[in-house]
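Undergrad: I would like the atomic coordinates for the input below:
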Amino acid sequence: MSNVLQYQQEGHVVTLTLNEPDRRNPLTGNTAVQEFLEAIGRIEDDRSVRAVIVTGAGTAFSSGGNIRDMERQASGEVAGMEIRQDYRRGIQRLPLALFNLEVPVIAAVNGAAIGAGLDLACMCDIRIASEEARFAESFVKLGIIPGDGGAWLLPRIIGLSRAAELTFTGRMIDAQQALEWNLVSRVVRQQDLLATARGIADEIAANPPHAVRLAKRLLREGMHCRLDTLLEMSAAYQALSHQTADHREAVSAFIEKRPPSFTG
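TA: All right, here's what the predicted structure looks like:
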């Protein structure tokens, strides 16, 4: 794996760092998407991983799309159907992969999250921001639309009216407004960002991993399915959970008033 996306595992937590700070960590015009997909596949195959942190190196979380790619697409040299396929085979694979990853993902937004960079943060389950973080659904400023799932993700996080305001104006908001709009769950000092993300990740990782994975799947499915469907899924997942060793350990530890030890 190249330096576009750094993969680092410590204990049960993997940190993925976009590492093109000189270009403000773009998601296109490089191998970022492919490396994300490879990293997600690696995480899915490694049952020791219980939480993931996504962040950016330098002063930006991610600047989103590469402007040179847009220049090429706007030139008329590339057919519209080819551009469509580029999206489907490229960046549109990322929201699907992150959505279906059962391990919880925390976005530690260290700086500007612009366009597809904001949408990358929205693909994660939890978002925390440094005081220097900035957010913009800025596609309209370049005469394009959110092509990577942002129009589905953002309204589900902050509501349709606020998502429409950000999408139609392309306006940038600061970390405090992002907190007020529930785009992020907390804002911390820049120097505390990764430690805070790691603390949340460790708190998640301390729980029975099967329960966390199934709970994430229920939350994701609940974004678009009916209540009766979700209840049926919950009954099936609960039946599986009741029969796990970690559930037995949790019950025993509670009764015996001792710390539990979960093995997954």
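Undergrad: rest of the way, CA atoms for contacts and neighbours
TA: Noted.
Undergrad: could you measure from Arg220 over to Leu214?
TA: Separation of Arg220 from Leu214 (C-alpha to C-alpha, to the nearest Å): 10 Å.
Undergrad: buried sites along the helix or strand Asp228 falls within?
TA: If you go by DSSP states H and E, Asp228 is part of helix 227-242. Neighbour counts over helix 227-242 (16 or more other C-alpha atoms under 10 Å) mark 230, 233-234, 237, 241 as buried.
Undergrad: thinking again about what came up before, more neighbours: Arg220 and Leu214, which one.
TA: Leu214 (19 against 15; other C-alpha atoms under 10 Å).
Undergrad: contact partners for Arg248?
TA: His242 (C-alpha atoms under 8 Å, 6 or more residues apart in numbering).
Undergrad: just to be sure, it is in a helix?
TA: Yes: assignment of Arg248 by DSSP: H, G, I helix; E, B strand; the rest coil places it within a helix.
Undergrad: any idea how far Ser261 is from it?
TA: Remark: distance between Arg248 and Ser261 (C-alpha to C-alpha) = 11 Å.
Undergrad: Ser130 too?
TA: 33 Å.
Undergrad: and the two? which has more neighbours close in?
TA: Ser130 (23 against 13).
Undergrad: before we go on, could you also do this sequence so I can check it against the first one:
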Amino acid sequence: MSDTEELLFDVSNGVATITINRPDKRNSFHDDMVRQWVAWLDECKTRGDVQAIVFTGTEGSFSAGGDTSRFKGKSEQTPLEAKAGMTANTQSLARKVAEIDKPIIAAINGMAVGGGLDLALMCDVRVMSSGARVAETYAKMGLIPGVGGAWFLPRIIGEAAALDMFWICHWVDAREALQLGLVNRVFPEDSFAAEARAYAEQIAAAAPLSVRFIKRMVKGARDTDLHSHLDALSSHIALVRTSNDHKEAVAAFKEKRTPTFTGT
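TA: Okay, the predicted model is just below:
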């Protein structure tokens, strides 16, 4: 395990877990934490023992977003200074997440609000504790989503539902989040950590090349036409068909055993 006290990093069973560890601040984050987060994601990109990545929080909170106690002085910044600060710091995390072709899972163990919810939205999939709640409260604060929430949320739950969340600023419980498609799974509060971990390990155990190529194709499909998508797909499938993982999967199927993948 590696940590900076406020941000914890652990790798085991193919899963890297990055945990916000500021329970006294409702797991809010600040620029120094974001820089460390980005560095660990860079490490995860190349580590062979990392096949999936989990974002979560400690002690009943996922994240309350940016640490407002560190906002002092930011209101006096010029527009250019504010823009440069957002680009170099908080937004760098969303950009780094977009570079990662390994699965990233948000384990929403408790309250996630504003930038904290945006942090979950930038992940590929989300699992949620039955006792957790989420909200987008920017309109109540005279702000707008600065970490990509207005880009991610409509793509996940649809434009009208996203605008409803942004404008009304209401709390969404686990049941409504599942109905909206905001989260993929809801696990009981008392077993959430174990079930979220098992979910991540199940993804990490799949054939790594297949998982990553599927992610690329799904993400890329948003910005391409069908013919271009199918052309890219034919190139990718030509590669995975010759992989050791595919050969191992076929052999394991014939031998009625669990395959062991190497990511090659």
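Undergrad: closest to Ile157 of structure 1 among the buried residues of helix 227-242 of structure 1?
TA: Of all the buried residues of helix 227-242 of structure 1, Leu230 has the smallest distance to Ile157 of structure 1: 19.3 Å, by C-alpha to C-alpha.
Undergrad: can you get me a residue count around Glu255 of structure 2?
TA: 10.
Undergrad: quick one: the helices in the stretch 51-200 of structure 1?
TA: Assigned by DSSP state H, counting those that start in this stretch, the helices in the stretch 51-200 of structure 1 fall at 67-74, 80-89, 93-100, 116-123, 150-158, 160-169, 175-180, 193-205.
Undergrad: nearest to Ala107 of structure 1, out of these?
TA: Of these, nearest to Ala107 of structure 1 by C-alpha to C-alpha is helix 116-123, at 5.6 Å.
Undergrad: show me the contacts for Trp40 of structure 2.
TA: With contact taken as C-alpha under 8 Å, 6+ apart, Trp40 of structure 2 is in contact with Phe9.
Undergrad: from Asp3 of structure 2, how far off is it?
TA: From Trp40 of structure 2 to Asp3 of structure 2 the distance is 10 Å (C-alpha to C-alpha).
Undergrad: so for those two, which residues contact both of them?
TA: With C-alpha under 8 Å, 6+ apart as the test, Trp40 of structure 2 and Asp3 both reach Phe9.
Undergrad: His52 of structure 2 matches what in structure 1?
TA: Actually, residue 52 of structure 2 is Ala rather than His. Aligning on TM-score structural alignment places Ala52 of structure 2 opposite Ala51 in structure 1.
Undergrad: and that match, how far is that from Ile40 of structure 1?
TA: Ala51 of structure 1 is 12 Å from Ile40 of structure 1, by C-alpha to C-alpha.
Undergrad: who has more neighbours out of those two?
TA: Ala51 (27 against 20).
Undergrad: check the spacing between that one and His12 of structure 1 real quick.
TA: Distance, Ala51 of structure 1 to His12 of structure 1, by C-alpha to C-alpha: 7 Å.
Undergrad: ok, now Glu232 of structure 1?
TA: 31 Å.
Undergrad: what does Arg68 of structure 1 give?
TA: 38 Å.
Undergrad: and what of Gly222 of structure 1?
TA: In terms of C-alpha to C-alpha, Gly222 of structure 1 sits 27 Å off from His12 of structure 1.
Undergrad: what's the answer for Met233 of structure 1, then?
TA: For Met233 of structure 1, the distance to His12 of structure 1 equals 27 Å [C-alpha to C-alpha].
Undergrad: sounds good, over and out.
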